[in-house]
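Student: I would like the atomic coordinates for the input below:
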Amino acid sequence: MIYVTGERVQAYQVRSAFFDTRWRGLDPAQVHDYLCRVADEMDRLHRELTTARTESERVRQALRQWQSRHNGCRRRGHDD
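Tutor: The predicted structure is shown next:
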């Protein structure tokens, strides 16, 4: 498996990872099952991150709009 510093590991990379077998090594089925669980968790976290970023941008835009609408209120002495 090749890992390049700075690149994010994607779920498909975890799912397709392979390891050399050694005498008395790890059970390939257990390794595969575990990697699938890790990949599923990565998929879930990436979806949550995308949702959080989208919501963050929506809130940021709403705040900018609110600030633009109320910017003149301070200059006129209103406390809206």
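Student: okay, CA-based contacts and neighbour counts for the rest of this
Tutor: Noted.
Student: Residue 22 in helix, strand or coil?
Tutor: coil (DSSP: H, G, I helix; E, B strand; the rest coil).
Student: Count the neighbours of it for me.
Tutor: 7 (other Cα atoms under 10 Å).
Student: Run a quick neighbour tally on residue 39.
Tutor: Residue 39 has 20 nearby residues by other Cα under 10 Å.
Student: What strand or helix carries it?
Tutor: helix 28-76 (DSSP states H and E).
Student: Proceed likewise with the subsequent sequence, for comparison:
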Amino acid sequence: MPAGNSERGNAEERLVPAAVRAATFAVRWRGLDPQDVYAYLARLADEVERLHREVTTARVECERIRQGLRQWRERHVGCRFTDPQWPHGSQWPKHTNRGPR
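Tutor: Okay, the predicted model is just below:
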């Protein structure tokens, strides 16, 4: 466990790659191999960095989709489906949960 952190950590603290790379550990007799620990931390930091990029990309995409949906709703606020050939008039049919057929 990095020095200065409780076992559970602070819920408000975010795990960022720079903090993982800068983590230090208390020296103990017969402790872990420092090279193994820091190699693992480097891999962990790379993974955290990749995940941060994925989350950022997903948030941008989500906002783009939200914006597109808002624009679509604004353009179609008064639209209704009206087809004289449609057997249910201007209403979409209600689905029932019949299970698998």
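Student: Next, the TM-score between them, please.
Tutor: Laid over one another, the chains give 0.87 as their TM-score (TM-score structural alignment, normalised by the length of the first structure), with 77 aligned residues with a Cα RMSD of 1.6 Å.
Student: Distance from the helix holding residue 39 of the first structure to the middle of the chain?
Tutor: 8 Å (Cα atoms, centre = their mean, to the nearest Å).
Student: could you say what helices and strands that helix packs with?
Tutor: Other elements packing on helix 28-76 of the first structure under the criterion 3 or more Cα pairs under 8 Å, 6 or more residues apart in numbering; DSSP states H and E are helix 11-15.
Student: Tell me roughly how far the helix it packs on lies from the second structure on average.
Tutor: Superposing on the second structure and averaging over aligned pairs (mean Cα distance after the TM-score superposition for the first structure), helix 11-15 of the first structure comes out at 0.5 Å.
Student: quick one: buried residues of that helix?
Tutor: 11, 14-15 (16 or more other Cα atoms under 10 Å).
Student: Same list, the residues you listed, but as TSV with distance to residue 65 of the first structure please.
Tutor: Shown next, in TSV, are the buried residues of helix 11-15 of the first structure (distance: Cα to Cα, whole Å):
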residue	distance to residue 65 of the first structure
11	37
14	42
15	44
